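Enquirer: Provided below for reference: sequence and predicted model.
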Amino acid sequence: MKKIMFTGGGSAGHVTVNIALIPRFLQEGWSVEYIGSENGIEKQLVSALSAVRYHGIATGKLRRYFDWQNVKDPFKVAKGVLQAYLLIKRQKPNVIFSKGGFVSVPVVLGAWLNKVPFIIHESDVTPGLANRLSIPFATGVCTTFPDTETFLPKGKNHYVGPVVRQDLKLGSADRGRQFCQFTDNKPVLLIMGGSLGSRKINETIRTGIDELTKRFQIVHLCGKGQIDSSIHCPEYKQYEYLNEELADVLAMTDVVISRAGANSIFELLALRKPMLLIPLPKEQSRGDQLLNAASFKKSGFCEVLFEEHLTVNTMISEIVQLFGNRQAYIKNMGNFEQKDALSVVFELIKQSAK
């Protein structure tokens, strides 16, 4: 029996591609294991897959700003490298697939030290910090955007396009309305601030609830620990994160307010959901979401509202305009050529296995 190990975490975006790939390997009889952080969201998401064995290791966040944790975290990373090295040596996987995030760096180094081939997936136009550290050791890099090739060593790029979870296309609007106790006589607005949430977006939405619920029923994915239990409104449902129910909620959704992480917006594109994107500002990121949002707006898939311009009034104005013109965005998204990236990545991983 061949064995594959997956890694990636810190946010849902660093797990979703793995979740999409895992069933294919299980169906072909592979043994599947996952290396993640001891208490990250990846552990929560992977625990739903009973056939997958999960291993938690020490991790340290790779910050671009000053923080006293930066003094401690290199020691955590070193511990994680040792744990990953010993784990990989013991489990002897044929190949490792990394989706990135800070938890992946020790695993990638552990794989390299054990001479186990590993494939990296990069969702954004420019590689993230964890992937930039890992790419020199990688067997190959799967990319979502063709422009990413310019940031990679020659010969390592494999342009595959966006990987979309197939189960998201199987949602039922009726089940979504039943889950949220919504009716079918008012449109649904979905807010996705990322698995970690966005305090600014959350506060703005909640300030504008009365005005927004005149027009929409609202599902708000607000992030871990960010539910406001003081709000009681039958047309406003808030959840930290949705997993099994997400496909049904998306099926009943008419328009979406979202951050501009590549995995999420390509899934919304595949489902033809008009988007108002509020990308992470440069001060809070390396600017990848700004590039993603600009690319989607240029293609006519979305509208963009920069966080520095985000107020209750601008948000309501933009989302109402987006809803009014939704058919034009749906038509533009219908012209996007959706490749079967999942199958391409699946085959590439198998070919790389030793």
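Expert: Right, received. Where do you want to start?
Enquirer: Please count neighbours and contacts with C-alpha atoms only from this point.
Expert: Fine.
Enquirer: and Pro136, that one's in a helix?
Expert: Yes: per DSSP: H, G, I helix; E, B strand; the rest coil, Pro136 lies within a helix segment.
Enquirer: Leaving out chain neighbours, which residue sits closest to it?
Expert: Sequence neighbours aside, Pro153 is the residue nearest to Pro136 in space, at 7.6 Å (criterion: CA to CA, 6 or more residues apart in numbering).
Enquirer: same check, this time on Cys180
Expert: Here the residue nearest Cys180, using CA to CA, 6+ apart, is Lys237, at 6.8 Å.
Enquirer: Let me know the distance separating Asn39 from Thr16.
Expert: Distance of Asn39 to Thr16, given as CA to CA, to the nearest Å: 17 Å.
Enquirer: quick check, the residue nearest to Cys180 in a strand?
Expert: Yes: according to three-state DSSP, Lys237 belongs to a strand.
Enquirer: Could you verify my assumption that it touches Val219?
Expert: Yes: between Lys237 and Val219 there is a contact under CA atoms under 8 Å: 5.0 Å.
Enquirer: In three-state terms, label the residue nearest to Pro136 for me.
Expert: Here Pro153 is recorded as coil under three-state DSSP.
Enquirer: Could you give the number of residues near it?
Expert: Using other CA atoms under 10 Å, Pro153 has 12 other residues around it.
Enquirer: and if you look at His232?
Expert: Using other CA under 10 Å: His232 sits among 9 other residues.
Enquirer: Can you tell me the SS state at it?
Expert: Counting by three-state DSSP, the backbone at His232 sits in coil.
Enquirer: State the distance from it to Tyr239.
Expert: His232 sits 13 Å away from Tyr239, going by CA to CA.
Enquirer: what do you get for Gly334?
Expert: Between Gly334 and Tyr239 the computed distance is 30 Å (CA to CA).
Enquirer: Could you do Pro281 as well?
Expert: Per CA to CA, Pro281 is found 24 Å from Tyr239.
Enquirer: How about Leu189?
Expert: Remark: distance between Leu189 and Tyr239 (CA to CA) = 14 Å.
Enquirer: Hmm, Cys233 and Phe182 touching each other?
Expert: No: with contacts counted by CA under 8 Å, Phe182 stays clear of Cys233, the gap being 11.6 Å.
Enquirer: So these two - more neighbours on which side?
Expert: Neighbour totals were compared for Phe182 and Cys233, and Phe182 leads with 21 against 12 (other CA under 10 Å).
Enquirer: and the more buried one, what element?
Expert: Assigned by DSSP states H and E, Phe182 belongs to no helix or strand.
Enquirer: Helices of the stretch 251-354 of the chain, start to end?
Expert: With helices called from DSSP state H, counting those that start in this stretch, the stretch 251-354 of the chain shows them at 262-270, 288-298, 312-324, 326-334, 341-352.
Enquirer: also this one, for the comparison:
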Amino acid sequence: MNIVVSGGGTGGHIYPALALVREIKEKHKGTSFLYIGTENGLEKEIVPRENIPFKSIHITGFKRKISFENVKTVARFLKGVRDSKKMLKEFKADVVIGTGGYVSGPVVYAAAKLGIPCIVHEQNSVPGLTNKFLSRYANKVAVCFEDAVQYFPKEKTVLTGNPRASEVLHHEGKEGIQKLGLNPSVPTVLIFGGSRGARPINEAVLKVMTELRERPYQVLYVTGDVHYEQVKNEAQLAGNPDNVIIKPFLHNMPEILSGVDLAITRAGATTLAELTVLGIPSILIPSPYVTNNHQEKNARSLSDAGAATLIIEKDLSGNKLLAAIDSIISDKEKHTAMKEAARTLGVPDAAERLYNVITEITGKN
């Protein structure tokens, strides 16, 4: 089977696509893939490293206010559709999967116009403009949150989960945290704000750095590359406790997560997929700087189910964060209940579910 995948702009659109490709390659030999992205997106650097054939089109997003740039965007979209049709015909695509971002718009639309079965994959609880538009043309819409079903045609929407979640299950035990010098017999709290970090989270943690010394748990604190030197210096001034290990970035996050007892983080869809499938309780501080405030809505899907504690960024303080950590780590019954609640939201076989949708709409294995 020849499968085309398209998604770009952010890691949240790219990494689920790559996880799907890896899982299908491993379990269904003989499947061929083509990834269509943009020349100036993250996918241009990431996808070729995975040895996946990559082609690009030129496309930009619509401005949310009246602008002449939107006229240019329409022209780019139409050219992107023409270019995509040519690529799809040359590759002899059996199915096209769009995982979000501007680039998936012309690619999935082109597939629909050519009569090629296509799927839209929405990672967030609130969909973006591109996936809302494409849902009219796609054969199926795959979602990761039950909350997202209401935004799409009910008859074509299916809950599959996020393929990235399937990958973290390949790692078990506490070997990952041991490699970083952490004690596997002590509860571990992971604090991270994404690849670039999150200044408000860093500021809150630094304010209680001294108090962390007295806690019966250890902290793996990932600052983000751009904040690392400043945070490290301020932590040293506070006497950097022995039970707090500070890192700028983790390249092996799936391996680390398997040994974590509590996570403090933003509420990106991929992160939440990983936490729920592993059953990790969390304290979520959603970014308010995202489209449609979708991170807060993602977070509420977990907090409403009892899997997470939600702290809105404007309400965040060092003392509030510390109290939230203490209340979970010190209460075994609460911690266990949150773990179980998280697991009920996780979808461990997300990649296989998506593959089953593919076979359903193509009639091929």
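Expert: Nice, I can see it. Being a predicted model, the structure only gives us computed values, none of them experimental.
Enquirer: Once they're superposed, tell me the TM-score.
Expert: Here the TM-score for the pair of chains, by TM-score structural alignment, normalised by the length of structure 1, is 0.83; 347 aligned residues with a CA RMSD of 3.2 Å.
Enquirer: residue nearest the centroid of structure 2?
Expert: Central residue of structure 2 (CA atoms, centre = their mean): Thr270, 1.8 Å from the mean position.
Enquirer: Please tell me how far that one sits from His13 of structure 2.
Expert: Between Thr270 of structure 2 and His13 of structure 2 the computed distance is 9 Å (CA to CA).
Enquirer: Spell out which residues are contacts of both of those two.
Expert: Common contacts of Thr270 of structure 2 and His13 (CA atoms under 8 Å, 6 or more residues apart in numbering): Gln123.
Enquirer: which one of Asn39 and Thr16 of structure 1 has more residues nearby?
Expert: Shown here are Asn39 of structure 1 and Thr16; by other CA under 10 Å, Thr16 has more neighbours (21 against 13).
Enquirer: wait, isn't that one in contact with Arg165?
Expert: Yes: between Thr16 of structure 1 and Arg165 a contact is recorded at 7.4 Å, counting by CA under 8 Å.
Enquirer: quick one on the thing from earlier: please identify the most buried of the helices of the stretch 251-354 of structure 1.
Expert: Greatest average neighbour count among the helices of the stretch 251-354 of structure 1 goes to helix 262-270 (a mean of 21), per mean count of other CA atoms under 10 Å.
Enquirer: Mind reading off the mean deviation between that helix and structure 2?
Expert: Helix 262-270 of structure 1, aligned to structure 2 and superposed, deviates on average by 2.0 Å (mean CA distance after the TM-score superposition for structure 1).
Enquirer: against structure 2, where does that helix fall?
Expert: Aligned using TM-score structural alignment, helix 262-270 of structure 1 spans residues 269-277 in structure 2.
Enquirer: burial of Pro281 of structure 2, as a residue count?
Expert: Pro281 of structure 2 is flanked by 31 other residues according to other CA under 10 Å.
Enquirer: hang on, I meant Ala12 of structure 1
Expert: The number of residues packed around Ala12 of structure 1, counting by other CA under 10 Å, is 21.
Enquirer: State the distance from the nearest residue to it once chain neighbours are set aside to Ala251 of structure 1.
Expert: Spatially, and ignoring its direct neighbours in sequence, Ala12 of structure 1 is nearest to Ser195 (5.6 Å; CA to CA, 6+ apart). Distance, Ser195 of structure 1 to Ala251 of structure 1, using CA to CA: 19 Å.
Enquirer: ditto for Gln178 of structure 1
Expert: Distance from Gln178 of structure 1 to Ala251 of structure 1, counting by CA to CA: 12 Å.
Enquirer: Those two: which has the busier surroundings?
Expert: Between Gln178 of structure 1 and Ala251, Ala251 has the larger neighbour count (other CA under 10 Å), namely 20 against 13.
Enquirer: Can you find the partner of that one in structure 2?
Expert: In structure 2, Ala251 of structure 1 lines up with Ser258, judged by TM-score structural alignment.
Enquirer: right, and its match touches Gln178 too?
Expert: No: the criterion here is CA under 8 Å, and Ser258 of structure 2 misses it with Gln178 at 11.4 Å.
Enquirer: wait, is Val189 of structure 2 part of a strand?
Expert: Yes: applying three-state DSSP, one finds Val189 of structure 2 inside a strand.
Enquirer: which residues does it contact?
Expert: Applying CA under 8 Å, 6+ apart, the residues near Val189 of structure 2 are Tyr217, Gln218, Val219, Leu220, Val260, Asp261, Leu262, Ala263, Ile264.
Enquirer: tell me which of those residues are still there in structure 1?
Expert: Of the contacts of Val189 of structure 2, the ones still in contact in structure 1 (both residues aligned by TM-score structural alignment, their matches' CA atoms under 8 Å) are Gln218, Val219, Leu220, Val260, Asp261, Leu262, Ala263, Ile264.
Enquirer: List the contacts of the fourth one.
Expert: By CA under 8 Å, 6+ apart, the residues touching Val260 of structure 2 are Lys174, Ile177, Pro187, Thr188, Val189, Leu190, Ile280.
Enquirer: Narrow the residues you listed to the ones also in contact in structure 1, please.
Expert: Compared against structure 1 with both residues aligned by TM-score structural alignment, their matches' CA under 8 Å, the contacts of Val260 of structure 2 retain Pro187, Thr188, Val189, Leu190, Ile280.
Enquirer: ok so, going back, identify the contacts common to Lys237 and Val219 of structure 1.
Expert: Cys180.
Enquirer: Could you report the neighbour count for Asn94 of structure 1?
Expert: Neighbourhood size, Asn94 of structure 1 [other CA under 10 Å]: 19.
Enquirer: my guess is it meets Pro117, correct?
Expert: Yes: taking contacts as CA under 8 Å, Asn94 of structure 1 lies within contact range of Pro117: 7.4 Å.
Enquirer: Name the residue in Lys237 and Val219 of structure 1 with the higher neighbour count.
Expert: Val219 (22 against 18).
Enquirer: related to what we said a few turns ago, can you say which two of the contacts of Val260 of structure 2 are spatially most distant?
Expert: Greatest spatial distance in the contacts of Val260 of structure 2: Ile177 and Ile280, 15.0 Å, computed using CA to CA.
Enquirer: How about the contacts made by Val255 of structure 1?
Expert: Contact analysis of Val255 of structure 1 by CA under 8 Å, 6+ apart lists Val188, Leu189, Leu190, Lys273, Pro274, Met275, Leu276, Ile319, Leu322, Phe323, Arg326.
Enquirer: now with 10 Å?
Expert: Residues in contact with Val255 of structure 1 (CA atoms under 10 Å, 6 or more residues apart in numbering) are 187-191, 216, 268, 272-276, 319-320, 322-323, 326.
Enquirer: For those, which ones persist in structure 2?
Expert: Comparing those with structure 2 on both residues aligned by TM-score structural alignment, their matches' CA atoms under 10 Å, the contacts found in both are 187-191, 268, 272-276, 319, 322-323, 326.
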